[in-house]
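Trainee: this one's sequence-less:
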């Protein structure tokens, strides 16, 4: 897996998302640094392809209702 961070985005295997690599938070499964995905206001692990935060219960939330089951389409 190729992950590159630019000034305002992260490119994962050629797919660019707005966000950043968090240098302080790591995945509890694989210990990789988590990535913040701005569009969904949530952290995920690119290697495990899992969100690290649950969706909220707020029916008026701007982010959670549109969040896919997996962060990356692969």
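Mentor: Happy to help now that I have it. This one's a predicted model, so the numbers in the text were calculated from it and none came from an experiment. Residues are numbered from 1 along each chain as shown.

Trainee: C-alpha from now on. contacts and neighbour counts both.
Mentor: Noted.

Trainee: tell me, what residue is most central in this protein?
Mentor: residue 44 (3.5 Å; CA atoms, centre = their mean).

Trainee: would you say that one is within a strand?
Mentor: Yes: Residue 44 forms part of a strand when assessed by DSSP: H, G, I helix; E, B strand; the rest coil.

Trainee: adding another structure so you can compare the two:
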């Protein structure tokens, strides 16, 4: 998996997202660095393709209702 950071974007195998690679937080399963995905105000592990937290229960939340089941489409 090729992951690079340019300006305010992270590019994962050609898929570009607004966000950054967190240099401190690691995935509890695989120990990869987490990535912050700005569009959904959430962190995820690109290796496991999973979010690190559940969606919130706030019905007026701007982020969670539109968040996909998996962060990456592949």
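Mentor: Yep, that arrived. Because the structure is predicted, anything quoted here is derived from the model rather than measured.

Trainee: what TM-score do we get after superposing?
Mentor: After superposition, the two chains reach a TM-score (TM-score structural alignment, normalised by the length of the first structure) of 0.99; 74 aligned residues with a CA RMSD of 0.3 Å.

Trainee: and the residue nearest to the centre of the first structure, what is it in contact with?
Mentor: 34-37, 50-53, 71 (CA atoms under 8 Å, 6 or more residues apart in numbering).

Trainee: could you redo the last one with a cut-off of 6 Å?
Mentor: 34-35, 50-52 (CA atoms under 6 Å, 6 or more residues apart in numbering).

Trainee: likewise residue 10 of the first structure?
Mentor: Residue 10 of the first structure touches 4, 16-17, 20, counting by CA under 6 Å, 6+ apart.

Trainee: hmm, back to that, identify the residue spatially nearest to the residue nearest to the centre of the first structure, adjacent ones excluded.
Mentor: Nearest residue to residue 44 of the first structure, sequence neighbours excluded (CA to CA, 6 or more residues apart in numbering): residue 51, at 4.2 Å.
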